[in-house]
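1. I need the structure of the sequence given here:
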Amino acid sequence: MDRSQLLKGLLDIIVLRVLDDEDGYGYEILGRLRRAGFDELGDASVYGTLRRLYRAGHLSTYVLPSESGPHRKYYALTEPGRKHLRHMRDAWEDVSAKMRHLLDAPTKG
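-> Okay, the predicted model is just below:
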């Protein structure tokens, strides 16, 4: 399986987690993701995820002026977004623990 396909399935939890600490605008969110090691996530995928999470009510937006160009649209987690992140995190912990157990189990050969 291509790693990028696995990451596409995790984009919601990745983006929500990045915004859980601090609001951010698109380019800045991409920078946080890159610093976290998610270099292979495409810009279009991240921006599309932001729009989808906004439409689903998990994010809100607000606009602030920028000293270095046009106004910036910031994204912030809503309370439903925080709840969704908690549910996704619980699901991740469950699946991750099961995968760790499966991968660490001795193989019969």
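
2. all contacts plus neighbour counts: C-alpha atoms, from now on.
-> Noted.

3. Run a quick neighbour tally on residue 16.
-> 23 (other CA atoms under 10 Å).

4. Give the closest residue to it in space, chain neighbours not counted.
-> Leaving aside its chain neighbours, residue 16 sits nearest to residue 85 (6.3 Å; criterion: CA to CA, 6 or more residues apart in numbering).

5. In a strand, the one you found, correct?
-> No - using DSSP: H, G, I helix; E, B strand; the rest coil, the assignment for residue 85 is helix, not a strand.

6. I have a second one here; can you model it like the first so I can compare?
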Amino acid sequence: MISSQMLKGMLEGCVLKIIAEHETYGYEISQKLITYGFGDISEGTIYPMLLRMSNKGFIQAEYRESSTGPRRKYFSLTNQGEEELKEFERQWKELSQAVTNLFDGTSSE
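-> The predicted structure follows:
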């Protein structure tokens, strides 16, 4: 299981990636994270994060009827969210490569 401290800095970018794949809602996001190996991320973590990302202008929400219960709030990326996701991916690749270099004993110089 990935520690919550490690997840803190990465989770927002990962949620942006999930939303970029298709419009989705909070519970589905948490289930996707589980299938990718993130462990059980509580809805108490997901929903406040979605609100923060909405307030930052990264995502937008739309309520839709559900065939299995109450209306659901579906999220999609804004243009600003797409840019944020690209920046997250760039930074992640740089960090990932640096950690790989460190553990492989490979210098980037």
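
7. quick one on the thing from earlier: list the residues that contact the residue nearest to residue 16 of the first structure.
-> 13, 16, 17 (CA atoms under 8 Å, 6 or more residues apart in numbering).

8. Can you say which helix or strand has the residue nearest to the spatial centre of the first structure in it?
-> The first structure has residue 15 as the residue nearest its centroid, 1.8 Å off, counting by CA atoms, centre = their mean. The secondary structure element spanning residue 15 of the first structure is helix 3-21 (assigned by DSSP states H and E).

9. quick one: that helix to chain centroid distance?
-> Computed by CA atoms, centre = their mean, to the nearest Å, the chain-centroid distance of helix 3-21 of the first structure equals 3 Å.

10. helix or strand right after that helix?
-> Counting by DSSP H and E, what follows helix 3-21 of the first structure is strand 24-25.

11. To what extent does that next one diverge from the second structure after superposition?
-> Superposed on the second structure, strand 24-25 of the first structure shows a mean distance to its aligned partners of 0.6 Å (mean CA distance after the TM-score superposition for the first structure).

12. And that strand, what does it pack against?
-> strand 69-77 (3 or more CA pairs under 8 Å, 6 or more residues apart in numbering; DSSP states H and E).

13. The strand it packs on: average distance to aligned residues in the second structure?
-> Mean for strand 69-77 of the first structure is 0.6 Å (mean CA distance after the TM-score superposition for the first structure).
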